[in-house]
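Undergrad: coordinates only, sequence not included:
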């Protein structure tokens, strides 16, 4: 499997923290040197490991915000 490279450009929010110290975060991340995208996933302390997550474009995030704003 190819090595996955990432750079967290900005931490937007830490949504929660588990008893083991893992945090659910919304970050702006550059994956493999590409343009940064919004990313929501669980991270181990110090970001040495990550859980499965979802990566969103700015347009995806704006649409999600719109949908959540009208649904709740």
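TA: Arrived safely, thanks for sending. The model shown is predicted, which means the values in this text are computed figures rather than measured ones.
Undergrad: C-alpha only now, for contacts and for neighbours.
TA: OK.
Undergrad: so what does the longest strand along the chain touch, helix or strand wise?
TA: Looking across the chain with DSSP state E, the single longest strand is strand 6-17. Strand 6-17 sits against strand 23-31, with contacts defined as 3 or more CA pairs under 8 Å, 6 or more residues apart in numbering; DSSP states H and E.
Undergrad: helix/strand/coil for the most far-flung residue of the chain relative to its centre?
TA: Centroid-distance maximum for the chain: residue 70 at 22.8 Å, with CA atoms, centre = their mean. Using DSSP: H, G, I helix; E, B strand; the rest coil, the structure places residue 70 in helix.
Undergrad: ok, second structure coming up, stack it against the first:
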């Protein structure tokens, strides 16, 4: 199995942190030397391990932002 290469270009923000130290984060990440995309997933405190997540282009993030602005919460 090939190792996944990633570089966190920019941390946008942390949504939550669990008692175990893992954080749900929105970051701008370059995966396997590709153009950076927005990424939402759980990370260990030292960013050596990650959970499953979702990766979004700038256009998809903009569409999600518009959808979230319609949500009552």
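TA: Yes, it's here. What you see is a predicted model, and the numbers here were worked out from it, not measured in a lab.
Undergrad: TM-score for this pair?
TA: After superposition, the two chains reach a TM-score (TM-score structural alignment, normalised by the length of structure 1) of 0.98; 72 aligned residues with a CA RMSD of 0.5 Å.
Undergrad: and the angle for the longest strand of structure 1 with strand 23-31?
TA: For strand 6-17 of structure 1 against strand 23-31, the angle by axes from the mean of the first three to the mean of the last three CA atoms, to 10 degrees is 160 degrees.
Undergrad: Which residues does stretch 52-60 of structure 2 contact?
TA: 37, 38, 39, 40, 41, 42 (CA atoms under 8 Å, 6 or more residues apart in numbering).
Undergrad: Just give me the neighbour total for the spatially closest residue to residue 28 of structure 1 that is not a sequence neighbour.
TA: Residue nearest to residue 28 of structure 1 in three dimensions, not counting chain neighbours: residue 38, with 4.5 Å by CA to CA, 6 or more residues apart in numbering. By other CA atoms under 10 Å, 21 other residues sit near residue 38 of structure 1.
Undergrad: which residues are in contact with the helix or strand containing residue 38 of structure 1?
TA: Using DSSP states H and E, residue 38 of structure 1 falls within strand 37-43. Contact with strand 37-43 of structure 1 is made by 22-30, 49-58, 61, as judged by CA under 8 Å, 6+ apart.
Undergrad: in stretch 46-66 of structure 2, what's buried?
TA: 55, 56 (16 or more other CA atoms under 10 Å).
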